[in-house]
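>>> Okay, sequence plus prediction incoming.
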Amino acid sequence: MACWLVKSEPSECSIDDFVAAPDRTIPWDGVRNYQARNFMAQMAVGDAVMVYHSSCQHIGVAGIVRVVRAAYPDPTQFNSESPYHDPKSTPEKPRWQAVDLQFERKLPAVIPLQTIKAAPALSDFPLVRRGMRLSVMPVTQAQWQAILALG
């Protein structure tokens, strides 16, 4: 089992949105960064995923979800009315991926970015590097345990 972190503004998709969703499942779509897309393509059913809230009052890790459907062509790329539409993408040659994620648990409190940055065990974690803007990134088992220990 691999571990991942996905970032989203809570106004776009929050851990609470997973709780409210039918079957507590949400397609993670709209990712338009090639490296993040490549990471999504590596996600497998059963992988654990941290949901990270960004650009909000309480920035940090808010909960845990699981991959319940591995990478498939992101349908928003084909929808001309979607903000994620990509006119260069076709059903025969899709450029973007989506995965389905399902709620597992909400953390008792958001683990703040500042707390994550201050943890020596996480000094090499990509999230704490200046300018790191990927919305999907791998998390090692050691990093996963270190982050959860902060909560």
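Arrived safely, thanks for sending. These figures come from a predicted structure and were not determined experimentally.

>>> only C-alpha atoms for contact and neighbour calcs from this point on.
Fine.

>>> list the helices and strands the lengthiest strand in the chain packs on?
Across the chain, the longest stretch assigned as strand under DSSP state E is strand 97-112. Here strand 97-112 touches helix 15-20, strand 25-28, helix 34-42, strand 60-73, going by 3 or more C-alpha pairs under 8 Å, 6 or more residues apart in numbering; DSSP states H and E.

>>> Got another one to weigh against that:
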Amino acid sequence: MPPKKKARVSKRTASTGKGDDGETVSSAGGKRKAAASVGKNEKSSESPGSPQCSHWLMKSEPESRFENGIDVKFGIEDLKALPDQTGCWDGVRNYQARNFMRQMKEGQLAFFYHSNCKEPGIAGVMKIVKESYVDHTQFDKKDVHYDATSKPDNPKWSMVDVQYQRMMKRFLPLSELKKYHLQHRASGGPLKDMALFTRARLSVQPLTAEEFDFILSLEDEEAL
């Protein structure tokens, strides 16, 4: 999930917030230095026969919330403000969300979703610029995402680097997306099985090309 916004090298990357559904989301504050590449002992990122996805939705908290004295806030404007508009998406502590990140390929696009805020929804588009590698925050005792059960010779958690691409032409609120989801469930439209509603607790979610393209088309439409 998104990094936290701390003075250290990558705060968007460090923050662990809660998704709209209550799932812990990471904070991707790409100010931290990248950790070492994923080692041989890391678990496989996918289960046998798992479908490969090429588009994603990733949640982060744009409003201040403190954990252990650290502000885990990280919105799309924070990503945009980082050097090269690039940050690591660290702090993900859900196995399924982690596995999705391990499937990500350089160059793939993801929606930056504002979560756990007054008006959750899709704020912009970012690109995966570095594929899955070890999330160093799991070993940092001062980090809110520290995991005492994870060992350097067998790390549990991974992260990717993302780069800001652009803001949506208009913010797409969760409430509007839900209306389309309900309509499409009845009519068989593109968002009928969207993970935002079928697997809502996940902070990192796969999107089909059809779902991604339909959502992009909404920015040129009047709000539903």
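Cool, the structure landed. Since we're looking at a predicted model, the values are computed, not measured.

>>> Post the TM-score for the overlay when you can.
The pair, once superposed, lands on a TM-score of 0.95 when counted by TM-score structural alignment, normalised by the length of structure 1; 150 aligned residues with a C-alpha RMSD of 1.3 Å.

>>> Out of the helices and strands packed on strand 97-112 of structure 1, which one sits most buried?
Among these, ranked by average contacts under mean count of other C-alpha atoms under 10 Å, first place goes to strand 60-73 (a mean of 22).

>>> And it, what does it pack against?
helix 15-20, helix 34-42, strand 48-53, strand 97-112.

>>> related to what we said a few turns ago, with structure 2 superposed, average distance for the helix or strand following the longest strand of structure 1?
Going down the chain from strand 97-112 of structure 1, the next helix or strand is helix 113-118, by DSSP states H and E. Its matched residues in structure 2 lie on average 1.1 Å from helix 113-118 of structure 1 after superposition (mean C-alpha distance after the TM-score superposition for structure 1).

>>> quick one: the residue lying farthest from the centre of structure 1 and Phe78 of structure 1, what's the gap?
Computed with C-alpha atoms, centre = their mean, the residue of structure 1 farthest from its C-alpha average is Glu92, at 26.1 Å. Glu92 of structure 1 sits 11 Å away from Phe78 of structure 1, taking C-alpha to C-alpha, to the nearest Å as the criterion.

>>> again with His58 of structure 1
Taking C-alpha to C-alpha, one finds His58 of structure 1 at 34 Å from Phe78 of structure 1.

>>> Name the nearest residue to the spatially most central residue of structure 2, sequence neighbours excluded.
Note on structure 2: the residue nearest the mean C-alpha position is Met58, at 2.6 Å, using C-alpha atoms, centre = their mean. In space, Met58 of structure 2 comes closest to Val204 once its chain neighbours are excluded; the distance is 4.6 Å by C-alpha to C-alpha, 6 or more residues apart in numbering.

>>> and if you look at Leu150 of structure 1?
Ile111 is the one closest to Leu150 of structure 1 (C-alpha to C-alpha, 6+ apart), at 6.8 Å.

>>> The one you found maps to what in structure 2?
Under the alignment (TM-score structural alignment), Ile111 of structure 1 pairs with Leu172 of structure 2.
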